[in-house]
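K.L.:
Sequence first, then the predicted structure:
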Amino acid sequence: MKKNKFKVLIADDHTLFRESLTALVARWDDFEIIGDVSSGDEAIEFCKTSVPDIVLMDICMPGKSGLDAGRYIIQMCPGVKLVMLTMSADENDVFEAFREGACGYILKDVSGTSLHGNLLDVAHGKITISSSIAAKILSEFGDLVYKFSQPKHLKDFQELTIRERDILRLLVEGLSNCEIGLQLHISEQTVKKI
């Protein structure tokens, strides 16, 4: 019996990197490369005719950035899982990627073995993030928890609605907007608005 493979689109403007990544992923039994493109605009055009399971995309590319293209692809093909594979460790990029619906944020210094595990996690509905980025995020959340536990900020936290507190608690636990929506029985769009 033939095993179904997860279909992957790779989007990166560096030809050698894209070709090497394509060759690496093509060796894995559980993934099939259905395309590789060099820009965000090309990724959008590709997804209009072929729908991958996972889009593995760089952030900095000519034309539309990976973040802009990813946002458009997720709106156009809601089942697609977006994974940013980038050199950018900038927390603004990380938070924007997850706000826009990314399921993963991986730095390009990842090993092939780790990337394989990351993509399997995403394919099976989990969120993945490079450990160095996760450490930075946890540190920032720790700072926020400390800040809001101080008497002068306690009032700010207490002014949040019960729903806002629930969402904040689930964000701190590491859930995605989609997972929060499912747990609270609200839409992902409502989670983003709150």
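P.N.:
All right, it came through fine.
K.L.:
When you work out contacts or count neighbours from here on, use the C-alpha atoms and nothing else.
P.N.:
Noted.
K.L.:
For the protein, just list every one of the strands.
P.N.:
6-11, 31-37, 54-57, 81-86, 104-107, 128-129 (DSSP state E).
K.L.:
could you dump these to TSV with mean neighbour count and distance to Leu119?
P.N.:
Formatted as TSV, these follow (neighbours: other Cα atoms under 10 Å; distance: least, Cα to Cα, whole Å):
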stretch	mean neighbour count	distance to Leu119
strand 6-11	23	9
strand 31-37	19	9
strand 54-57	26	8
strand 81-86	25	8
strand 104-107	24	8
strand 128-129	19	8
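K.L.:
What's the separation between the residue most central in space within the chain and Asp156?
P.N.:
Among the residues of the chain, Ala102 comes closest to the average C-alpha position under Cα atoms, centre = their mean, at 2.5 Å. Taking Cα to Cα, to the nearest Å as the measure, Ala102 falls 29 Å from Asp156.
K.L.:
With Ile10 instead?
P.N.:
The spacing between Ile10 and Asp156, counted by Cα to Cα, is 43 Å.
K.L.:
repeat for His185
P.N.:
26 Å.
K.L.:
rewinding a little: list the contacts for the residue nearest to the centre of the chain?
P.N.:
70, 81-84 (Cα atoms under 8 Å, 6 or more residues apart in numbering).
K.L.:
Please compare the first structure with the one that follows:
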Amino acid sequence: MTPQSAPAEIRPVDGPTPTRPLRIMVVDDHALFRRGLVSVLDDEDDIDVVGEAGDGDVAVQKAGELQPDVIIMDVMMPHTTGIEAGPRIRAIAPDAKFVMLTMSESESDLFEALKAGATGYLLKEMAVTDLPRVVRTIATGRSCLDSSMATKLIAEFAELAKQETSPRPKETLPQLTPRETEVLKLLARSMNNREIGGRLFITENTVKNHVRNILEKLQVHSRTEAAIYAVRAEYVG
């Protein structure tokens, strides 16, 4: 990996930094590249690489067994891609966060990865020295996007806004309870669980339960998708 501009960091959406070493799994079908990532991460005292995988199917199996905190995963792999593996991993290791580290600059891969629940999308051109910082960032609930991919994402949202001739009415969210609606509004303002709990005078655990229910009811896979839903439905001014 060659030095490039640092990945764009998005503000926190989850809890505090873990006090124990972070449990990391690295998934890439290129063994030499994978071992390079493992070597860099193993040099960090607060990071413990607990597993590796060379394809999406093995990644799903090991994620269930190892319950890692963060999974670094390639998009294009044999048998099962990283994007296909993402939802399966979330089903058996719901607390694990995963970030795509890939050669693909495709907008469709970026959008599909985010829909699959990825909390980051980075290109393999990034500086190898940035990798431990990225892992810590993802583990604390922030998202990381390569700066060029972040630009594409913003451009796509801008285009969607132009095409939107009439906003969705609030009646598109009748299935949410009043409390879930309040949580969604604050989530869409980029508040993390602690901030939402403080604003509504409820615990972080209660906020997590509400967020889980919101994602299920809206049939979306991530907080980002839920936030976009809320903005388009005019639940955020």
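P.N.:
That came in fine, so what should we check first? Everything numeric here is computed off the predicted structure, so don't read it as measured data.
K.L.:
Relative to Arg232 of the second structure, how far out is the aligned partner of the residue nearest to the centre of the first structure in the second structure?
P.N.:
By TM-score structural alignment, Ala102 of the first structure lines up with Ala118 in the second structure. Here the criterion is Cα to Cα. By it, Ala118 of the second structure lies 21 Å from Arg232 of the second structure.
K.L.:
what's next to the longest helix seen in the first structure, contact-wise?
P.N.:
In the first structure, taking DSSP state H as the definition, the longest helix is helix 131-149. With contact meaning Cα under 8 Å, 6+ apart, helix 131-149 of the first structure is reached by 89, 91, 153-154, 156-157, 172.
K.L.:
Buried residues of that helix, list them for me.
P.N.:
By neighbour count on 16 or more other Cα atoms under 10 Å, the buried set for helix 131-149 of the first structure is 133, 137, 148.
K.L.:
what does the second one align to in the second structure?
P.N.:
Read it as Ile137 of the first structure. In the second structure, Ile137 of the first structure lands on Leu153 (TM-score structural alignment).
K.L.:
Roughly how far does the residue located most distally from the centre of the first structure sit from Asp29 of the first structure?
P.N.:
Within the first structure, the residue lying farthest from the chain centre (Cα atoms, centre = their mean) is Pro151, at 35.0 Å. Computed with Cα to Cα, the distance linking Pro151 of the first structure and Asp29 of the first structure is 55 Å.
K.L.:
again, but for Ser114 of the first structure
P.N.:
15 Å.
K.L.:
Likewise for Asn118 of the first structure?
P.N.:
Here Asn118 of the first structure is placed at a distance of 15 Å from Asp29 of the first structure (Cα to Cα).
K.L.:
The two: which has the busier surroundings?
P.N.:
Asn118 (21 against 11; other Cα atoms under 10 Å).
K.L.:
Quick one: map the more buried one onto the second structure.
P.N.:
By TM-score structural alignment, Asn118 of the first structure lines up with Val134.
K.L.:
surely its match meets Cys144?
P.N.:
Yes - between Val134 of the second structure and Cys144 there is a contact under Cα atoms under 8 Å: 7.0 Å.
K.L.:
which residues touch Asp53 of the first structure?
P.N.:
Neighbours of Asp53 of the first structure in contact, by Cα under 8 Å, 6+ apart: 6-8, 79-81, 123.
K.L.:
How far does stretch 12-27 of the first structure sit from its chain's centre?
P.N.:
On the basis of Cα atoms, centre = their mean, to the nearest Å, stretch 12-27 of the first structure sits 19 Å off its chain's mean C-alpha point.
K.L.:
Same question for stretch 223-231 of the second structure.
P.N.:
Worked out by Cα atoms, centre = their mean, stretch 223-231 of the second structure lies 13 Å from the chain centre.
K.L.:
Name the residues that touch that stretch?
P.N.:
By Cα under 8 Å, 6+ apart, stretch 223-231 of the second structure touches 115, 184-185, 187-189, 211, 214-215, 218, 220, 236-237.
K.L.:
so of those residues, which ones are in helices?
P.N.:
115, 184-185, 187, 211, 214-215, 218.
K.L.:
Now neighbour count and distance to Asp69 of the second structure too, for these, in CSV please.
P.N.:
Formatted as CSV, those follow (neighbours: other Cα atoms under 10 Å; distance: Cα to Cα, whole Å):
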residue, neighbour count, distance to Asp69 of the second structure
Lys115, 19, 19
Leu184, 26, 25
Lys185, 21, 27
Leu187, 22, 22
Val211, 20, 19
Ile214, 23, 23
Leu215, 16, 21
Leu218, 16, 26
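K.L.:
Output these as CSV; include the columns distance to Glu52 of the second structure.
P.N.:
Shown next, in CSV, are these (distance: Cα to Cα, whole Å):
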residue, distance to Glu52 of the second structure
Lys115, 24
Leu184, 36
Lys185, 38
Leu187, 33
Val211, 30
Ile214, 33
Leu215, 29
Leu218, 33
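K.L.:
Quick check: of those residues, which lies closest to Val70 of the second structure?
P.N.:
Closest approach between those and Val70 of the second structure, by Cα to Cα: Lys115, at 17.4 Å.
K.L.:
right, and that closest one touches Gln219 too?
P.N.:
No - Lys115 of the second structure lies out of contact with Gln219 (Cα under 8 Å); the separation is 10.7 Å.
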